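In: please find the sequence and the predicted model below.
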Amino acid sequence: MQLFRTVIDLQKFVRTAKKAGKTIGLVPTMGALHEGHASLIKAAAQENDLVIVSDFVNPTQFGPSEDFDAYPRRLAADEKVAEAAGADVLFAPAPSEMYPHKDMTWVEVTGNLTKVLCGRTRPIHFRGVATVCTKLFHLSQADRAYFGLKDAQQTEVLRRMVEDLFIPIQLRIMPIVRESDGLAKSSRNVYLSPKERSAAVILSRSLAHAKESFAAGERDPQKLVDQVTAEIRTEPLSQIDYVELYGLPGLTEVKAPISQRVLLAVAVKFGSTRLIDNVVLEVE
């Protein structure tokens, strides 16, 4: 596996690969790679000739009071995870490489899609995501890009961006990878104290119970939201940001009775650590 730190080096690699007729899979990450990222890299390796993994803590998707400076950075460990999973390139640029000018060009998806869920309390987040992913899509010239369903709103935003801007790339959205007790894999899990780590399991547990209720016939969106909210509140360490339900695709409003595919999503803080999780409910 090769490590590239500059845009020019990555572009040279990509030009050579494309001239040789190679297909490229891209796995965009912010580093601190774990089993969830490894599953994306493995999927990319199975479906493409070459795999590029980006390892870049993107400053433009962090708000002023968020954890950009504290976000885990461990490039040496990331190299081992990426190589073991089948990556051919790890692209780890400095912020000055990705954002060389003070006055920037932004890519922004507008409308309700970026105003609900995490967009409500993180107003600049998805503009940063859309901008950096557009750069990575162009730099890699990837045929496919791989994302985890844990960041469900992000995947919906990127779907819209790719569609609206006619970007010739296929988005591959892969299932959530979880710990043995159900907690969704996340780079932010390392921030949790032992008590907070134990408490955080309430997220996957409450969503699983909601899925059971849905399978048993519950079709009232508010009742499902209320059920999850009530269960999370039984955990004293939890601080709910949101529990919300939207239609897929597009995060549309859903009225009772539910008659379409929907996303039931949560964001909850444990101490100073904000975690997200979700479940997709399918109508047979």
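Out: Sure thing, it's come through.

In: from here on, contacts and neighbour counts on C-alpha atoms
Out: Fine.

In: now do the strands in the stretch 1-150 of the chain.
Out: Counting by DSSP state E, counting those that start in this stretch, the stretch 1-150 of the chain has these strands, from start to end: 2-4, 24-29, 50-55, 89-91, 144-148.

In: now tabulate these in a markdown table and tack on mean neighbour count and distance to Val14.
Out: Below are these laid out as a markdown table (neighbours: other C-alpha atoms under 10 Å; distance: least, C-alpha to C-alpha, whole Å):
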| stretch | mean neighbour count | distance to Val14 |
| --- | --- | --- |
| strand 2-4 | 16 | 12 |
| strand 24-29 | 25 | 9 |
| strand 50-55 | 26 | 9 |
| strand 89-91 | 23 | 10 |
| strand 144-148 | 23 | 14 |
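
In: I'd like the ones you listed as TSV, with distance to Ser259 appended.
Out: Output for these, formatted as TSV (distance: least, C-alpha to C-alpha, whole Å):
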stretch	distance to Ser259
strand 2-4	48
strand 24-29	33
strand 50-55	38
strand 89-91	43
strand 144-148	25
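
In: can you name the residues in contact with the one helix or strand Val228 maps to?
Out: Per DSSP states H and E, Val228 falls inside helix 221-232. Helix 221-232 is contacted by residues 202-203, 206-207, 209-210, 213-214, 218, 238, 240, 243-245, 254-258, 264 when judged by C-alpha atoms under 8 Å, 6 or more residues apart in numbering.

In: below is an additional structure, to be compared with the one above:
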Amino acid sequence: MGTFDDACIFRDVPPLREVRKKMFREGKEVGFVATMGALHDGHMSLVKHALEENTDVFVSIFVNPTQFAAHEDLDAYPQTWEEDLKKLKQIQDEHAASSGPNSDSRIRGIFAPTVKVMYPTLPPSSDIAGNGSFVTITPLGNQLEGASRPIFFRGVATVCTKLFNVIQADRVYFGQKDVQQSVLIKRMVKDFLIPTKVRVIPTSREPDGLAMSSRNVYLGERRRKDAVVLSKALFAARDLYNAGELRGAVIRNAATEVFRREAVAKRKDGKLESSCQIEIDYVALSDPENMAMIRDSDKIDPSRGAILSAAVYVQPVDGPKNQDELDQRLVRLIDNVIFEPRE
């Protein structure tokens, strides 16, 4: 199978722009998938959709420092370059095999720039008041994930604006798991008149329901079993909505009750808030267009539907049994479900 040759790997902007100019003249349809590497099946689903809908696809692999706060896990973020290239080559080969000889869609390039290429003037700052050229989307970027991680969406919007300027894709692909990010990217594209279409692909999940994430590799076997409570809680609330329930408080309580029942029962002190394993950051019911909070006292508008999202902190295991468990660090996981509109 092999991997990609050097002609497909772009480390700087000018060579990629020369290729892109030629593609404009040839009338190519271009899709783009932005990643930070450590690719999993969720990323592959985005690339697969891009290959199906475009003649040429670009994938970026860049761990963006401006979306990590000083206390977060930038240095520990998994680096899996060779494995990532093999996975991309495999998905391209599988697409070619399933599409037949008349399909010419392919991964045209992997953009893997240095930090200096992406931030050419000043070193990137993770300070809220740090110097630099940033893109901010408010109030959307300040709530939920933005409240817990104050610089996160500034970093996401900034790097995506840069990447979109470089690739100039007809379509860009994001996963529903990062639902607030997807809503924010749509808003950014609209407000800054960026000529691309944002495609949001349903969340890829493990067989037990856990949303696929590059951070799952940090969990280990025991925590991995505990973490599935996140998706179970969201699914329980979605089932209630699908059965006709619209009251905000009842919907949210259905999710938090699953956390209490399945997580608190395992805790030594019986209190989720002081748990040494699973702690809720938020469980939020939001408008699907702007992520505005739907209050507990309100009802969901069934013609609009809603988004139920949650974030949890998974603490190191009680009583570590090996070195890997001794080395465990706090892991933050997010997930969501869509409450589809109905009459």
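Out: Looks like it came in fine. The structure presented is a predicted model; accordingly, all values stated were derived computationally and were not measured.

In: quick revisit: and the strands of the stretch 1-150 of the first structure: which comes nearest Ser65 of the first structure?
Out: Ser65 of the first structure lies closest, by C-alpha to C-alpha, to one member of these: strand 24-29, at 21.3 Å.

In: before we move on, back to that, onto which residues of the second structure does whatever helix or strand comes next after the helix holding Val228 of the first structure map?
Out: Downstream of helix 221-232 of the first structure, the next assigned helix or strand under DSSP H and E is strand 238-247. Against the second structure, the aligned range for strand 238-247 of the first structure is residues 278-287 (TM-score structural alignment).

In: just give me the mean distance for the biggest helix by length in the first structure relative to the second structure.
Out: Longest helix in the first structure by number of residues (criterion: DSSP state H): helix 125-140. Superposed on the second structure, helix 125-140 of the first structure shows a mean distance to its aligned partners of 0.5 Å (mean C-alpha distance after the TM-score superposition for the first structure).

In: which elements pack onto that helix?
Out: Here helix 125-140 of the first structure touches helix 7-19, strand 24-29, helix 152-164, going by 3 or more C-alpha pairs under 8 Å, 6 or more residues apart in numbering; DSSP states H and E.

In: just those: most buried one?
Out: A comparison of these by mean neighbour count, using mean count of other C-alpha atoms under 10 Å, puts strand 24-29 on top with a mean of 25.

In: one step back: return the distance of the helix holding Val228 of the first structure from the chain's centre.
Out: Distance of helix 221-232 of the first structure from the chain centroid (C-alpha atoms, centre = their mean, to the nearest Å) equals 24 Å.

In: that helix vs strand 238-247, what angle?
Out: 160 degrees (axes from the mean of the first three to the mean of the last three C-alpha atoms, to 10 degrees).

In: buried residues in helix 221-232 of the first structure?
Out: For helix 221-232 of the first structure, the neighbour count (16 or more other C-alpha atoms under 10 Å) marks 221, 224-225, 227-229, 231-232 as buried.

In: mind reading off the mean deviation between it and the second structure?
Out: Mean for helix 221-232 of the first structure is 1.5 Å (mean C-alpha distance after the TM-score superposition for the first structure).

In: the corresponding residue of the first structure for Asp75 of the second structure and Gln227 of the first structure, how far apart?
Out: Matched to the first structure by TM-score structural alignment, Asp75 of the second structure sits across from Asp69. Noted for Asp69 of the first structure: a distance of 36 Å to Gln227 of the first structure, by C-alpha to C-alpha, to the nearest Å.

In: mind listing what the spatially most central residue of the first structure touches?
Out: Centroid check for the first structure by C-alpha atoms, centre = their mean gives Asp151 as the closest residue, at 3.3 Å. Applying C-alpha under 8 Å, 6+ apart to Asp151 of the first structure gives the contacts 276-277.

In: show me what it lines up with in the second structure.
Out: By TM-score structural alignment, Asp151 of the first structure lines up with Asp178.

In: repeat that for Gln11 of the first structure.
Out: Aligned partner of Gln11 of the first structure by TM-score structural alignment: Arg17.

In: check Met161 of the first structure too.
Out: Match for Met161 of the first structure (TM-score structural alignment): Met188.

In: for Thr114 of the first structure, same thing?
Out: So, by TM-score structural alignment, Thr114 of the first structure is matched to Gly141.

In: for the nearest residue in space to its match that is not next to it in sequence, give its distance to Lys190 of the second structure.
Out: In this structure, Gly141 of the second structure finds its nearest non-sequential neighbour in Phe153, 5.4 Å apart by C-alpha to C-alpha, 6 or more residues apart in numbering. Here the criterion is C-alpha to C-alpha. By it, Phe153 of the second structure lies 16 Å from Lys190 of the second structure.

In: for Val159 of the second structure, same thing?
Out: From Val159 of the second structure to Lys190 of the second structure the distance is 16 Å (C-alpha to C-alpha).
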